[in-house]
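Engineer: Mind looking at a prediction? Sequence and model below.
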Amino acid sequence: MTQALHTPPPTAPAPAEAHDLAALAARHGLSVSGARPSLPEYVRQLVARRHFIGAFATAKLTAQYSQAKLGQVWQVLTPLLNAAVYYFIFGKLLGTSRGIPDYIPFLVTGVFVWTFTQSSIMAGTRAISGNLGLVRALHFPRAALPISFALQQLQQLLFSMAALFVILLCFGIPITASWVLVLPALFLQFTFNAGVAMVMARMGAKTPDIAQLMPFVLRTWMYASGVMFSITAMMAKHKDMPSWVSTALQCNPGAIYIDLMRFALMDSFHANQLPPHVWAIATGWALLAGVGGFIYFWKAEETYGRG
């Protein structure tokens, strides 16, 4: 008979030994690979890589239409074509333009501002799952990716805004001091978009199929955000609408940022068309999404790119 030789299973280090190893690693400045840093340290790392975030966003924007013959012209042409389609369907066929002064500037502003939010969220959903090679090859705070994609869409919007200003002037809308309000409105919207993009980036990293669902969610959200119609006019027409529905439509962040931009740029869009305390609501959404989304993303930092 032969006697089988069994290799004893490896045993975990004793508590004292584990403590000695931890002390040795700390003495030589070693840390667990991929461990999540503290929140203040994470913010510091992110700020230190601000140049990478800006350069990455610009490179993505430049490469977006590099294969097209018209090149970067599509940055302006795409939202304009979308606005033209919406004008034909909603403005002409469905008659939503009735009772809305300066309907074309009203519509184009809504389309451009909504596209900023929609594109930021869609890009954020694929920020981790679509860049696994970069995530696994380099060490950097992963929040840089969804933030850079939101910054890319902000740069895209700024190109579109040049065309929007021309449209406003062509329709006789004068340049006024209220145009300065575009800056805080864009800052709040960018903060909101980046926060939601970080939420979706974490969810998309764990469940890539979410990216297939998001176009339907965003399309539904668009129809509830007053891109093609006036929420105030619709509420006046349907006075039997439940109060909670009216409040939800008015406080919808998609509608809030669109209406703020219309109020800033169009003298025919008056303050009585805005919900009460609109700037407070816009700031609240930006803080909730921006801070909450950042913390939510940071909590899963060590899981990105694994598995």
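Structural biologist: Structure's in. What do you need?

Engineer: all contacts plus neighbour counts: C-alpha atoms, from now on.
Structural biologist: OK.

Engineer: I'd like to know how many residues surround the closest residue to His270 other than its chain neighbours.
Structural biologist: Using CA to CA, 6 or more residues apart in numbering and skipping the chain neighbours, the partner closest in space to His270 is Phe263 (6.4 Å). Applying other CA atoms under 10 Å, we find 21 residues neighbouring Phe263.

Engineer: wait, what's in contact with Phe263?
Structural biologist: Contact analysis of Phe263 by CA atoms under 8 Å, 6 or more residues apart in numbering lists Ser178, Phe269, His270, Ala271.

Engineer: again with Leu265
Structural biologist: Ile175, Thr176, Ser178, Trp179, Val182.

Engineer: Please repeat the previous calculation with a cut-off of 10 Å.
Structural biologist: Applying CA atoms under 10 Å, 6 or more residues apart in numbering to Leu265 gives the contacts 105-106, 109, 164-165, 168, 173-182, 259.

Engineer: Would you mind giving me the ChimeraX syntax to select the buried ones in those residues?
Structural biologist: With 16 or more other CA atoms under 10 Å as the criterion, this ChimeraX line picks the buried residues out of those:
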select :105,106,109,164,165,168,173,179,259
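
Engineer: Just give me the residue right at the centre of this structure.
Structural biologist: Nearest residue to the geometric centre of the chain (CA atoms, centre = their mean): Asn193, 2.8 Å.

Engineer: Quick check: next helix or strand after the strand or helix carrying it?
Structural biologist: Following DSSP states H and E, one finds Asn193 within helix 182-206. For helix 182-206, the following helix or strand on the C-terminal side (DSSP H and E) is helix 210-223.

Engineer: chain center to that following helix: distance?
Structural biologist: Relative to its chain's centre, helix 210-223 lies at 13 Å (CA atoms, centre = their mean, to the nearest Å).

Engineer: Please apply the same query to stretch 180-188.
Structural biologist: 16 Å.

Engineer: just stretch 154-169 next, same as before
Structural biologist: Centre to centre, stretch against its chain (CA atoms, centre = their mean), the figure for stretch 154-169 is 19 Å.

Engineer: and if you look at stretch 22-32?
Structural biologist: On CA atoms, centre = their mean, the centre of stretch 22-32 falls 38 Å from the chain's centre.

Engineer: Alongside the first one, take a look at this:
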Amino acid sequence: MSQVLHTPPQPPAPADALDLAELAARHGLAVSGARPALPEYVRQLWARRHFITAFATAKLTAQYSQAKLGQVWQVMTPLLNAAVYYFIFGVLLGTKQGVPDYVPFLVTGVFVWTFTQSSIMAGTRAISGNLGLVRALHFPRAALPISFCLQQLQQLLFSMAALFVILLCFGVPVSASWLLVLPALLLQFGFNAGVSMLMARWGAQTPDIAQLMPFVLRTWMYVSGVMWSIAATLKNSHLPDWAMTALQCNPAAVYIDLMRFALIDSFHANQLPPHVWAVATGWSLLFGIGGFIYFWKAEETYGRG
């Protein structure tokens, strides 16, 4: 009796052997949280511009909602900082020597520096401090650091009213150069937003960076001429030319000096570094575009884990 051997039926091809990408595309499916192409990401971000503006305004309104003086602190905080710096640096250390209109010089530096400092600190916590929002809703994550930077710009604009009053009280006349404030702030906003996005990615990956940043920013403030004139203080120093140029061309000092040049008539063009507008534009484009692309590359990782 012959024994008939039957070939067992072959199992169906495993699922991973199928072209799943083609199948998903055929039915209009996409990977959840996948990073879109850069042009599409920009389009999505632009489509949510009203959300970015409203979110920034809401955060600004809520910032001092528990304080009795409310929004007055938006102006009082940088003014009190300026008063402390005036006493320590201007009076005790004598940095006001050789600096005409020292009070307007100092207050302008403090206000402009506060814009950069607050934008970077807010950007560092933009993702790690808003994980509930990031995990609950689908939107371009760059909207968060940009909105926090916009919030700080709005706060600076409130403070500028007090700055103009201070300038007038100390005899600084109104001039056409005050219009230069607008391009200077625009360039500074581009720089701040780029650094904020860079720090937002680092802060999302390593939350401890938020604890380190105050020390980094404090050091940066001291070398940026916020409370002292780089040109006046170091003109008789033995620093090499490259070090002097590096101090004058660091982005914080560039934007501070541009604002002083625009607002204070005793702050002359010879106190600015060479090609200052080109340098300011370069910093803004380098960090604005570079920080945006760097942040976008990690889009799908935010809120995971």
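Structural biologist: Arrived safely. This is a predicted model, so every value here is computed, not measured.

Engineer: Could you check the helix holding Asn193 of structure 1 and say which residues are buried?
Structural biologist: For helix 182-206 of structure 1, burial by neighbour count (16+ other CA under 10 Å) applies to 185-186, 188-206.

Engineer: returning to that earlier point: Provide a list of residues in contact with the residue nearest to the centre of structure 1.
Structural biologist: 116-121, 124, 146-147, 149-151, 153-154, 187, 199, 254, 285-286, 289-290, 293.

Engineer: and it, how far is that from Phe171 of structure 1?
Structural biologist: Using CA to CA, to the nearest Å, we find Asn193 of structure 1 at a distance of 30 Å from Phe171 of structure 1.

Engineer: Superposed on structure 2, what's the mean shift for the helix or strand hosting Met234 of structure 1?
Structural biologist: Using DSSP H and E, Met234 of structure 1 sits within helix 231-237. Helix 231-237 of structure 1, aligned to structure 2 and superposed, deviates on average by 1.3 Å (mean CA distance after the TM-score superposition for structure 1).

Engineer: what's the mean deviation for the helix holding Asn193 of structure 1 versus structure 2?
Structural biologist: Mean deviation for helix 182-206 of structure 1: 0.2 Å (mean CA distance after the TM-score superposition for structure 1).

Engineer: Where does the longest helix seen in structure 2 end up in structure 1?
Structural biologist: Counting by DSSP state H, the longest helix found in structure 2 is helix 143-169. Mapped onto structure 1 using TM-score structural alignment, helix 143-169 of structure 2 spans residues 144-170.

Engineer: Show me where the stretch 1-150 of structure 1 has its helices.
Structural biologist: Counting by DSSP state H, counting those that start in this stretch, one finds helices in the stretch 1-150 of structure 1 at the ranges 15-27, 39-48, 50-64, 74-86, 103-125, 132-137, 144-170.

Engineer: Deepest-packed of the ones you listed, please.
Structural biologist: helix 103-125 (a mean of 25; mean count of other CA atoms under 10 Å).

Engineer: Helix 144-170 and that one, what's the angle between them?
Structural biologist: 170 degrees (axes from the mean of the first three to the mean of the last three CA atoms, to 10 degrees).

Engineer: Mean per-residue distance, helix 103-125 of structure 1 versus structure 2.
Structural biologist: Compared with structure 2 after the fit, helix 103-125 of structure 1 shows a mean deviation of 0.1 Å (mean CA distance after the TM-score superposition for structure 1).

Engineer: ok so, going back, what lines up with the residue nearest to His270 of structure 1 in structure 2?
Structural biologist: So, by TM-score structural alignment, Phe263 of structure 1 is matched to Phe261.

Engineer: Check the offset of the helix or strand containing its match from the chain's centre.
Structural biologist: Element membership for Phe261 of structure 2 (DSSP H and E) is helix 251-263. On the basis of CA atoms, centre = their mean, helix 251-263 of structure 2 is displaced by 16 Å from the centre of the chain it belongs to.

Engineer: And the next helix or strand past that helix?
Structural biologist: helix 276-296.

Engineer: Could you list the buried residues of that next one?
Structural biologist: Buried positions in helix 276-296 of structure 2, judged by neighbour count with 16+ other CA under 10 Å: 276-277, 279-281, 283-293, 295-296.

Engineer: before we move on, back to that, distance-wise, check the residue nearest to His270 of structure 1 relative to Gly110 of structure 1.
Structural biologist: 11 Å.

Engineer: Overlap in contacts, the two.
Structural biologist: Tyr257.

Engineer: measure stretch 215-231 of structure 2 end to end?
Structural biologist: Termini of stretch 215-231 of structure 2 sit 25 Å apart (CA to CA).

Engineer: One more: stretch 62-80 of structure 1?
Structural biologist: End-to-end distance for stretch 62-80 of structure 1: 19 Å, by CA to CA.

Engineer: Same question for stretch 227-247 of structure 1.
Structural biologist: 17 Å.

Engineer: and the gap between Gly70 of structure 2 and Leu163 of structure 2?
Structural biologist: Applying CA to CA to Gly70 of structure 2 and Leu163 of structure 2 gives a distance of 19 Å.
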